[in-house]
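>>> 3D model of this:
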Amino acid sequence: MGMGGGRAGRRPASRVEQRRRTVPAARPAEGAIRLPSEPESVSVGRRWLRGVLGREFGDGHPVIGDALQALSEVLSNAVLYGDGLHVRVTYTVDGEWVEVAVHNEGRPGGTRPQKQAPAAPDAESGRGLDLVEAFSQQWGIKMLPMDEVKVWFRVRFG
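Predicted coordinates for the structure are as follows:
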């Protein structure tokens, strides 16, 4: 054995080299929660997303408020109009985007969610997807196998 406890002929790795080997490569943060398809799940989903995004960005980051507003609309629609027993909320933080999606089971031959005509100023409903559009930079609806509906939105944090 040579000096410093290393093998003969090899120098010990520097602290920087050691750190490079032990720090995992940067990867997107992501997570999911499955909730019963009932109105109380909207507040549970909001608390969950607030917690995970707060850990990612710090509690006061403006992206959190926008994401929570959009989630409230999408999750409320899934609970009110979806046919499944459960909904699933997912999030991914990648690059400069946070993508949030709400998945709900559909019924065979069910209809795809659609943006409605503009709501009357005094209407109590009908603004959900307009609000999602207002609080996000991108959003969409995707029909998945087994009649599952995915409504997603993206907010920029970078």
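
>>> okay, CA-based contacts and neighbour counts for the rest of this
OK.

>>> Quick one: the strands in the chain, in order.
29-36, 86-94, 97-104, 138-144, 148-156 (DSSP state E).

>>> another one to check against the first:
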Amino acid sequence: MDSETTQVPAAVRTFSIRLSSTPRGARLARRAAVTQLHVWGLPFEPAQHIVAELASNAVRHGYVPGRDFRLTLRLTEGGVLRVEVTDTYTERLPRPQGRVAPEAESGRGLLLVEALATRWGTEVGPAPGKTVWAEIGAV
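Coordinates of the predicted model:
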């Protein structure tokens, strides 16, 4: 995980949508990402899994009553897809947990993101928000 602030590559295409911090909002984030990638003529694997995990985490761990989360997709000239999920709960920054017990019911989401993404990280701000992002190499 890259926890330092990173320079966001210049996007040639951008899609952004605000969604309710509910399980339905997380499902809609995945659907919206798949639809947008289809419109752009790009494959939606593995981006749909990354979006599903990050949106689910925003709903589960980043929920603040009355506040939504934002999904942003950025495609760079070099073909890098950056997935960003922004919520308003900065007290809890995500970190992969390393090993997860086989019987555990949760804790694998960021391990999946780490396995599917070229790189990922978090950025705090502007207040009151944080963004968890993942980049997928040239798509």
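
>>> about what we covered before: using a markdown table, lay out the strands of the first structure together with distance to residue 62 of the first structure.
Shown next, in a markdown table, are the strands of the first structure (distance: least, C-alpha to C-alpha, whole Å):
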| stretch | distance to residue 62 of the first structure |
| --- | --- |
| strand 29-36 | 18 |
| strand 86-94 | 15 |
| strand 97-104 | 12 |
| strand 138-144 | 17 |
| strand 148-156 | 10 |
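
>>> which ones are touching the most centrally placed residue in the first structure?
For the first structure, residue 91 is the residue whose C-alpha lies nearest the centre (C-alpha atoms, centre = their mean; 2.0 Å). Residues in contact with residue 91 of the first structure (C-alpha atoms under 8 Å, 6 or more residues apart in numbering) are 30-32, 98-101.

>>> Residue in the second structure paired with it?
Under the alignment by TM-score structural alignment, residue 91 of the first structure pairs with residue 73 in the second structure.

>>> ok, now residue 154 of the first structure?
Checking TM-score structural alignment: residue 154 of the first structure goes with residue 135.

>>> Check residue 80 of the first structure too.
With TM-score structural alignment as the criterion, residue 80 of the first structure pairs with residue 60.

>>> Do a quick rundown of the helices in the first structure.
15-22, 40-57, 62-81, 128-135 (DSSP state H).

>>> So which of those is nearest residue 158 of the first structure?
The closest of these to residue 158 of the first structure is helix 62-81. By C-alpha to C-alpha, the value is 9.4 Å.

>>> Can you work out which other helices and strands pack against the closest one?
Other elements packing on helix 62-81 of the first structure under the criterion 3 or more C-alpha pairs under 8 Å, 6 or more residues apart in numbering; DSSP states H and E are helix 40-57, strand 97-104, helix 128-135, strand 148-156.

>>> Specify the angle between the second one and strand 86-94 in degrees.
Comparing the axes of strand 97-104 of the first structure and strand 86-94 via axes from the mean of the first three to the mean of the last three C-alpha atoms, to 10 degrees yields an angle of 170 degrees.

>>> List of residues touching strand 97-104 of the first structure?
By C-alpha under 8 Å, 6+ apart, strand 97-104 of the first structure touches 67, 71, 74-75, 78, 82-84, 86-93, 148-158.
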